[in-house]
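J.: the amino acid sequence is not available; the structure is as follows:
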C-alpha cells in the first residue's frame, strides 16, 4: 500500500502545480499506508485505495476551509461521518481538494486557492463546485474522490472532466461534518473514472448516522443488493428511458458538438435494447426558478455548519465582510444578505410547496410511461475556457452573458438521485456527460443502467496533461 500511496503523492507533486486541484496534503498519508501494510487492521473494500476529499468535508487534523481564505487555518477536531466510514473501509486520504468559496459557483476558482484547471485542456475550467476532486481524479492523482452536490456540483465537473459522478438520494450518505448549503438538497457522492469504482466508493460511504436524521429513510429499505451486485451488462435491454427533450434542445450559445454526442449516445442506447420515450415537463423553467432555495435558506444552513464545526466565524455575512472574495462571487454575496431565518421570507414556504410539486411531476412521468430513468445531457456545453469565464460569459451581471446551461438543477431541486457518465467527446476532445435521473432510493437501478451505458460508449480517453513545457503524462 505504501508504494501505491507514494506513487500518487509523487504524481500530485509533479502534476498538480499545473492543475491546482489539491489545496492541502494529508501529511499522515504514508503513515496511514504503513499501518495497512502492517496488517493490523481488517481488509475493507477500499483497502489501500488513495482518495481525495473535497475541502468542505471535515477531516480531523487537516484544514477544512470550504474554499474560503477566511477559514484557511480552521482545522476540525473530528472526521465527517463519511470520512470515518472511508477510513474504516481501508481508504487512505491523500489530500483535500479545491472548490469555489462555500461551493457557490459553477467554476473552479476560490479565494483560498485560486484557479483550478481542467486536465483535458489547461486553458479550460473543470467545473464547480467539486472542481479539485474532479480534476485530480481525471488526471490520475487519486484513484477516486468525494464531492458534494447541491445544484450539480458533482455532475457538472464529471461532465467537464470525463468522469462518472453519482449524486445519491439525499440521506444515503451522511452530511454530518459536511458544510451545508441547502440542507434538503445536499448530497455527498463519488467521482471516479469508471462506474464500478464510483459504486464501490459509494457503498463504503452509505450508512445510518444518528447525527444526520436524513439517513434514517435510506437505512430502512432492505438493501438486498449492494452497488457492486448491479454492475452487470444488459441493464438497458428492455429499459424504458424517458428523454427529456426540452433539456436536450439547443439554445443560442449551446454547443452543437454536445448535442451530436447526446444523439449518438441515445442511438446506442436504443441499439442496446432500450425503449426511448420523448417526455416533457410543462413549465419547467419557471418551476426551477421558484424552487431555487439558495437565497431563502443557505445563510441559515451555512451558519449552522460554521457553529457546529467551531469555525472562527458563525455567520457567512461576517466572512463576506472581510473582503476576501472574488468579484465573481455574486451568489455568495447575495446569500450573505438574505434572511438569517428563512421563515421570515414569505416565499420560503411557497418554495417548499413547489419542490413537492416538482417531485410529483417527475414521479408522474415515471408512472405514466413506466420509466426506468430520465435522460438528458448534464451540461449543454463542454468545459468553458477560463478566458470566457473571466470575461463574464456566465456572469449574469455582464452584458451578452447568460446562465450556465446546466441541466443538473432538476435532480438537485427535486432532491432525487442522478448519475452522470461520459457519453463521448466533442471534435476537439472535450468530454460530454450524459445524466440519468432516478426515483429516491432507486440509486442501484441507476448504477446498473450507467454500467451498461458505459459498456456501449466509446472507451474513456484519459487526458494527456500538457503544459508549455510539453507533456507530463
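T.: Yep, that arrived. If you're wondering where the values come from, they're calculated on a predicted model, not measured in any experiment.

J.: okay, CA-based contacts and neighbour counts for the rest of this
T.: OK.

J.: ranges for the strands of the stretch 1-150 of the chain?
T.: Along the stretch 1-150 of the chain, the segments classed as strands by DSSP state E, counting those that start in this stretch run 22-25, 50-54, 92-97, 109-110, 114-115, 144-149.

J.: is residue 436 in a helix, a strand, or coil?
T.: strand (DSSP: H, G, I helix; E, B strand; the rest coil).

J.: related to what we said a few turns ago, just say which of the strands of the stretch 1-150 of the chain is most tucked in.
T.: Ranked by mean neighbour count under mean count of other Cα atoms under 10 Å, the strands of the stretch 1-150 of the chain are led by strand 144-149, which reaches a mean of 30.

J.: another one to put next to it:
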C-alpha cells in the first residue's frame, strides 16, 4: 500500500497555473517564453511531491520527466512544433502499457514489491509485467510531444465502480472532499487532473469508469464510440467488445484536442478498422451548436427510475439552460416504443462475456519474458490472477461459468443483440429527428467513499447500455449540490461515431454555464 515515495521538488520560478489552466494556456505560455517544458515538469513534480501523500492519485511517477522535458525544450529551440500537445503534461491510467515500465492494473499480484495471500493461506510475491511496446494511445501521445507524468491509481483490474481501492496502492481520495466517492476505476486519472498534477489524463471505460470519476471530480470526460480510439496494450475490462479508452480534462476544448491525437484506425487494433478517417474534433466545437438542435430528455423508467428530488430540480435548471441556448427539448423519445422491453430481454454481458479471454490476449501481447497466459502466470507465480484482490466485481466477472472465448457462439450472439439494439436506438432517434440525449449523470447525489459499488453503478442514467451498444457520451460539469458534492450532466450521441457532434453540444453548454470550479486542496487558497 502507498508504495510511491518522492523527494521534495522545489517550485520553479515561473508562475504556471496547473490547477485551472488549459492546453491552450500552456501553449500561449510557451510561445511567449514565460516558461519552459522543464519549468512545467518541475511544477508538476513539486505539486505531486506535496499533495500525493494526501490524494494517492499515482501508482508510479515518471522519474525521467525532467529529461523528457529537456528534450521538448531542445525541440522547441530547434523550431520543432509537434502540435497542441507538445510539452503538455498528461497522466495515463496504470492499465495502459508504457514500454519498459511496469503495468500493475492496480493489483498487488502484478508487482514484485508486494505480495498476495491466496485462498489456501499461502503468501506469494507478485510478478512484474513489463511490456515491450507502448499501447497505441501512449504511442500517439508520445508522437504528439506530450509529457507522460506517470501512471494513475485504479482498483484491481479496474473492477470497482465507486473508488480505487487498489490491493497494491490503496484508495485515491476525491480532491473536493475526502468523504466523497471519487468515482469508478479511472479515479486516479481524474484526481491527477483535478489536483493539477497534469493538464489532462487518459482513462478507460467499460460501464462508467471515465464518466463517473469525471463527474465526481467536476471534470469533462468522454467515453468515445467503440473503435474510435485503439485499446491494444490496455489491460481488459469486462469485454473486448465494448471497452474504450478516452480523455479526462477540465474543459471540452482540451478533450477535443486530445481526441484529435488519440482517435483513428491502427493496424495494432483491428477494432478500429471500420473507420477510414476521423473528424477534426477541435475544429467542430461551436458555442452556438445547440441552437435549433432537437434534444431528447430523461424519461423515468426508460433508462433509470425517478430522480432524487435534488437531482430532479438541478436537472430542470439545466434543461432551462438548453432552452435558453435555442435547443428544442423533446420529452418523449423512447416511452412510446418497445425499446425498454427489448433491452431487458437481451443476454447481458455479465451473463456471458470474454473477460478471461481478454486477460490471456493481453498477456500474450506483452512480449519478452512476461508470462504469456493466465496459466503461465499461475505456473510462475504460484497463484491464480485475482488471488488476494480487493476488487468487488472480480469474482463475478471472472467466473468460468459466464466466460467464453471472444469468438464463441454465445459471445457472438451477445454482440449481435447489442448491434440490433443499437440499430433500433439509432432508428428511433433518426425517425424523431433527435440530435442528442441530455441526461443527469446519476439518479442520486454522489455517495460517500464508503458507499455501495453496485448501487452506485446502478445510479447511472446511462452506463451499461451505452457501452454495450458502443455509443459515445460526454459528461460535463454542472455545478455542485448544497453540500459541495459535484454534479454533472451527460450528452449522449444519436448514433455511433457522433463523438464530434456531442462534444460541440457539450462545448456550447460549458461556455454558457462555466459551472466548474477548482478544488481547494490542503495549503491552498480558492482559485478566483
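T.: Perfect, I can see it now. Computed from a predicted model, the values in this text were never measured in an experiment.

J.: circling back to that earlier point, of the strands of the stretch 1-150 of structure 1, which approaches residue 3 of structure 1 most closely?
T.: strand 50-54 (11.0 Å; Cα to Cα).

J.: which part of structure 2 lines up with that closest one?
T.: Counting by TM-score structural alignment, strand 50-54 of structure 1 falls onto residues 89-93 of structure 2.

J.: and the corresponding residue of structure 2 for residue 178 of structure 1, how many neighbours?
T.: With TM-score structural alignment defining the correspondence, residue 178 of structure 1 maps onto residue 234 in structure 2. The number of residues packed near residue 234 of structure 2 is 27, by other Cα atoms under 10 Å.

J.: list the contacts for residue 234 of structure 2?
T.: Shown here is residue 234 of structure 2, whose contacts under the criterion Cα atoms under 8 Å, 6 or more residues apart in numbering are 95, 96, 97, 135, 362.

J.: how about residue 383 of structure 1?
T.: 118, 124, 125, 126, 127, 160, 161, 430, 431.

J.: could you find the counterpart of the fourth one in structure 2?
T.: In structure 2, the residue paired with residue 126 of structure 1 according to TM-score structural alignment is residue 182.

J.: residue in structure 1 matching residue 109 of structure 2?
T.: Pairing criterion TM-score structural alignment: the partner of residue 109 of structure 2 within structure 1 is identified as residue 70.

J.: so what touches the lengthiest helix in structure 2?
T.: Scanning structure 2 for the helix with the most residues, using DSSP state H, yields helix 409-431. Counting by Cα under 8 Å, 6+ apart, helix 409-431 of structure 2 makes contact with 241, 333-334, 339, 342-343, 346-349, 352-354, 404-406, 435, 468-470, 494-495, all of which sit outside it.

J.: which of these count as buried?
T.: Taking 16 or more other Cα atoms under 10 Å as the criterion, what is buried in the contacts of helix 409-431 of structure 2 is 241, 333-334, 339, 343, 347-349, 352-354, 404-406, 435, 468-470, 494-495.

J.: among those, which are located in helices?
T.: Short answer: these in helices (DSSP H) are 339, 343, 468, 469.

J.: next one: the first one from residue 427 of structure 2, what distance?
T.: Here the criterion is Cα to Cα, to the nearest Å. By it, residue 339 of structure 2 lies 11 Å from residue 427 of structure 2.

J.: that older thread, mean deviation of the match of strand 50-54 of structure 1 from structure 1?
T.: Comparison of stretch 89-93 of structure 2 with structure 1 after fitting gives an average deviation of 0.3 Å (mean Cα distance after the TM-score superposition for structure 1).

J.: preserved in structure 2, out of the contacts of residue 383 of structure 1?
T.: Retained contacts for those in structure 2, judged by both residues aligned by TM-score structural alignment, their matches' Cα atoms under 8 Å, are 124, 125, 160, 430, 431.

J.: export these as JSON lines, with columns for neighbour count and distance to residue 219 of structure 1.
T.: Conversion of those to JSON lines gives the following (neighbours: other Cα atoms under 10 Å; distance: Cα to Cα, whole Å):
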{"residue": "124", "neighbour count": "22", "distance to residue 219 of structure 1": "40"}
{"residue": "125", "neighbour count": "30", "distance to residue 219 of structure 1": "37"}
{"residue": "160", "neighbour count": "32", "distance to residue 219 of structure 1": "32"}
{"residue": "430", "neighbour count": "24", "distance to residue 219 of structure 1": "39"}
{"residue": "431", "neighbour count": "26", "distance to residue 219 of structure 1": "35"}
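
J.: of those residues, which is the nearest to residue 385 of structure 1?
T.: Once Cα to Cα is applied, the member of these that ends up nearest residue 385 of structure 1 is residue 124, at 4.1 Å.

J.: so the closest one touches residue 117, yeah?
T.: Yes - applying Cα atoms under 8 Å as the test, residue 124 of structure 1 and residue 117 come out as touching, 6.1 Å apart.

J.: that older thread, thought the match of residue 126 of structure 1 was touching residue 449?
T.: Yes - Residue 182 of structure 2 sits in contact with residue 449 when judged by Cα under 8 Å, with a separation of 6.9 Å.

J.: hang on, the earlier thing: out of the kept ones among the contacts of residue 383 of structure 1, which is nearest to residue 188 of structure 1?
T.: Nearest to residue 188 of structure 1 among these, counting by Cα to Cα, is residue 160 at 18.5 Å.

J.: how about the secondary structure of that closest one?
T.: The three-state assignment at residue 160 of structure 1 reads helix, by three-state DSSP.

J.: could you check how far the aligned residue in structure 2 for it is from residue 186 of structure 2?
T.: In structure 2, residue 160 of structure 1 lines up with residue 216, judged by TM-score structural alignment. Relative to residue 186 of structure 2, residue 216 of structure 2 is positioned 11 Å away (criterion: Cα to Cα).

J.: same check, this time on residue 142 of structure 2
T.: Relative to residue 186 of structure 2, residue 142 of structure 2 is positioned 21 Å away (criterion: Cα to Cα).
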